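> here is a sequence with its predicted model. Questions after.
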Amino acid sequence: MWLLALILAYLLGSLPTAFIVGRYIYGFDIRRRGSGNVGATNALRTMGTIPGLVVLAVDALKGMIAVWLGQLIGGPWLAALTAMAAIAGHNWSIFLKFQGGRGVATAAGAVMVMAPVALFWAVLVWVIIVIFSRYVSLGSITAAALAPFLVFFFHRPWPYILFTFAGAALIIYRHRPNIKRLLAGTEHKLGERG
């Protein structure tokens, strides 16, 4: 059952929301627009506010469902593993030849189920950084780095703490191109087309 749950979570995470919305509603491949990333920020940049929010919500829901599935079948340890599987699916989608997004929204959805108060504070930090810097990537990297310590601070189970450390490391790793652009001063700011 655990293996089946992990496969289902990966396939769920693999559903490329931004690609589907771009291709079947707007008629273009989001991988060829903006940053080329298959995620909510690029959807916002290339399709507008409403499509961007839809992509954000669905990608977060993938993480939430993955955790609920894991909790139902195997408790916190499996929930942590199914959450990682969903993020892996989002980042390396089987439907897009193992291309994908950064995993931020899917991870946030998972943490919303595991540790909602910790997520609240991480999102608050994200909002403050994005408002003052206008760099979504900087907000995402900072919130991801902070999340494991918040989950630990709020005394969540160890599998959830370990998940947020692993998830944060993966999110930061996936932001390598953004980090290079931030350091070079070429990263797109919120509201800029690109």
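Great, that's in hand.
> C-alpha only now, for contacts and for neighbours.
OK.
> now do the host helix or strand of A5: which elements does it pack against?
Assigned by DSSP states H and E, A5 falls within helix 2-14. Contact partners of helix 2-14 among helices and strands, from 3 or more Cα pairs under 8 Å, 6 or more residues apart in numbering; DSSP states H and E: helix 49-74, helix 76-91.
> list of residues touching stretch 121-140?
Under the criterion Cα atoms under 8 Å, 6 or more residues apart in numbering, residues 41, 104, 142-144, 146-147, 150, 175, 178, 182, 187-190 lie in contact with stretch 121-140.
> buried stuff in it?
For stretch 121-140, the neighbour count (16 or more other Cα atoms under 10 Å) marks 122-123, 125-127, 129-130, 134-140 as buried.
> over to stretch 19-34?
Applying 16+ other Cα under 10 Å to stretch 19-34 flags 19-22, 28-31, 33-34 as buried.
> would you check which pair of those residues lies furthest apart?
Farthest pair in the buried residues of stretch 19-34 (Cα to Cα) is I20 and G34. Separation: 15.9 Å.
> hmm, back to that, and the helix holding A5 with helix 49-74, angle?
Counting by axes from the mean of the first three to the mean of the last three Cα atoms, to 10 degrees, helix 2-14 points 180 degrees away from the direction of helix 49-74.
> off-centre distance for helix 2-14?
Chain-centre distance of helix 2-14: 16 Å, with Cα atoms, centre = their mean, to the nearest Å.
> next up, a second structure to put side by side with the first:
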Amino acid sequence: MTDWSIFLAMWPALLGAFVFGYVLGSIPFGLVLTRIFGGPDIRSIGSGNIGATNVLRTGRKGLAAATLLLDMLKGTVAVLIAHHLLGEPAAIAAGLGAFLGHLFPVWLGFKGGKGVATFIGVLLGFSWQAVLIYAGIWVAIAFITRYSSLSGLIACAATPAILWTLELPTPAKLFFVLAVLVFVMHRANIARLISGTENKIGQSTVKS
């Protein structure tokens, strides 16, 4: 069967996997955790997004770490469950759904996070080896430049090639799309990197 015929045969299952991933990915853990523990509405501070970086701006390092972990795991869980039940095509659909759910959660007017944590979580669902390489790239770039955003962008851009090298061509295609979306969501950071005004790791002043 061709890829197109497989898609036609599986589209109801793929749609279900996508919706499952989207619902899981759209859970705004940063917002939920800060509300539970008496923090401010993170949408009213910093960049206004719901990710771990913005939670960190509340001064609650523990909540930021928990948000990072949960935003990762929702991508991992979506991929693993879909793969276990329906195979790789469904895992691809669920991974895409989880990522888009984090970026554009329906419950919050489609205004979510920037996607790096969920990107890593989805990647973990496909290959832990790729996550280790991703982490190595991130650490190397961060050590050289002291820019967290630049480190994440370069590591995300390298991910499709990493997966292709690991002989995972279908996930590599998915992560090409996800990497493009990460760059779109970080366009403000990219503008600040170009202008030299982006915050470096360890700086106390944080720009939105």
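Nice, I can see it. Remember, it's a predicted structure, so these values are computed and weren't measured experimentally.
> the helix holding A5 of structure 1: what's the following helix or strand?
helix 17-21.
> what does that next one correspond to over in structure 2?
Aligning helix 17-21 of structure 1 against structure 2 (TM-score structural alignment) gives residues 29-33.
> neighbouring contacts of that stretch?
Surrounding stretch 29-33 of structure 2, the residues in contact under the criterion Cα under 8 Å, 6+ apart are 41-43, 50-52, 55, 63-64, 67, 70-71.
> okay if I get those residues as JSON lines plus distance to V19 of structure 2?
Formatted as JSON lines, the contacts of stretch 29-33 of structure 2 follow (distance: Cα to Cα, whole Å):
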{"residue": "D41", "distance to V19 of structure 2": "27"}
{"residue": "I42", "distance to V19 of structure 2": "26"}
{"residue": "R43", "distance to V19 of structure 2": "25"}
{"residue": "I50", "distance to V19 of structure 2": "21"}
{"residue": "G51", "distance to V19 of structure 2": "21"}
{"residue": "A52", "distance to V19 of structure 2": "24"}
{"residue": "V55", "distance to V19 of structure 2": "27"}
{"residue": "L63", "distance to V19 of structure 2": "27"}
{"residue": "A64", "distance to V19 of structure 2": "27"}
{"residue": "T67", "distance to V19 of structure 2": "22"}
{"residue": "L70", "distance to V19 of structure 2": "19"}
{"residue": "D71", "distance to V19 of structure 2": "17"}
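> ok, so of the residues you listed, who is nearest F110 of structure 2?
I50 (11.2 Å).
> who touches the closest one in this structure?
Contacts of I50 of structure 2 (Cα under 8 Å, 6+ apart): 28-31, 42-43, 112-113.
> in structure 1, what residue corresponds to it?
Correspondence of I50 of structure 2 to structure 1, assessed by TM-score structural alignment: V38.
> once aligned, what mean separation remains between stretch 64-75 of structure 2 and structure 1?
Stretch 64-75 of structure 2 differs from its equivalent in structure 1 by a mean of 0.7 Å after superposition (mean Cα distance after the TM-score superposition for structure 1).
> which residue range of structure 1 does that stretch align onto?
With TM-score structural alignment as the criterion, stretch 64-75 of structure 2 aligns to 52-63.
> show me how far the matching stretch is from its chain's centre.
9 Å.
> what does it rub up against?
Residues contacting stretch 52-63 of structure 1 (Cα under 8 Å, 6+ apart): 12-13, 17-18, 21, 39-45, 83, 86-87, 105-110.
> just the buried ones from those?
Buried among the contacts of stretch 52-63 of structure 1 by 16+ other Cα under 10 Å: 12-13, 17-18, 21, 39-45, 83, 86-87, 105-110.
> so what's the most centrally placed residue in structure 1 closest to, chain neighbours aside?
For structure 1, V104 is the residue whose C-alpha lies nearest the centre (Cα atoms, centre = their mean; 2.1 Å). Leaving aside its sequence neighbours, V104 of structure 1 sits nearest to I171 (Cα to Cα, 6 or more residues apart in numbering; 6.5 Å).
> next one: V106 of structure 2
With sequence-adjacent residues excluded and distances taken as Cα to Cα, 6+ apart, V106 of structure 2 is closest to S26, at 7.2 Å.
> same thing with P28 of structure 2?
Spatial nearest neighbour of P28 of structure 2, chain neighbours left out: I50 (6.5 Å); criterion: Cα to Cα, 6+ apart.
> isn't S26 of structure 2 right next to L96, touching?
No. Counting by Cα atoms under 8 Å, S26 of structure 2 stays clear of L96, with 11.8 Å between them.
> now for the contacts of I50 of structure 2: which two are most distant?
Most distant of those, by Cα to Cα, are F29 and R43, 12.5 Å apart.
> what about the match of helix 17-21 of structure 1, distance to the chain center?
Using Cα atoms, centre = their mean, the offset of stretch 29-33 of structure 2 from its chain centre is 16 Å.
> can you report how many residues neighbour the closest residue to L80 of structure 2 other than its chain neighbours?
Excluding its sequence neighbours, the residue lying closest to L80 of structure 2 (Cα to Cα, 6+ apart) is G125, at 5.7 Å. The burial count assigned to G125 of structure 2 is 22, neighbours taken as other Cα atoms under 10 Å.
> helices or strands next to the helix or strand hosting G125 of structure 2 in the packing?
Using DSSP H and E, the element containing G125 of structure 2 is helix 116-126. The contact analysis (3+ Cα pairs under 8 Å, 6+ apart) places helix 116-126 of structure 2 against helix 61-86, helix 88-103, helix 128-145, helix 169-185.
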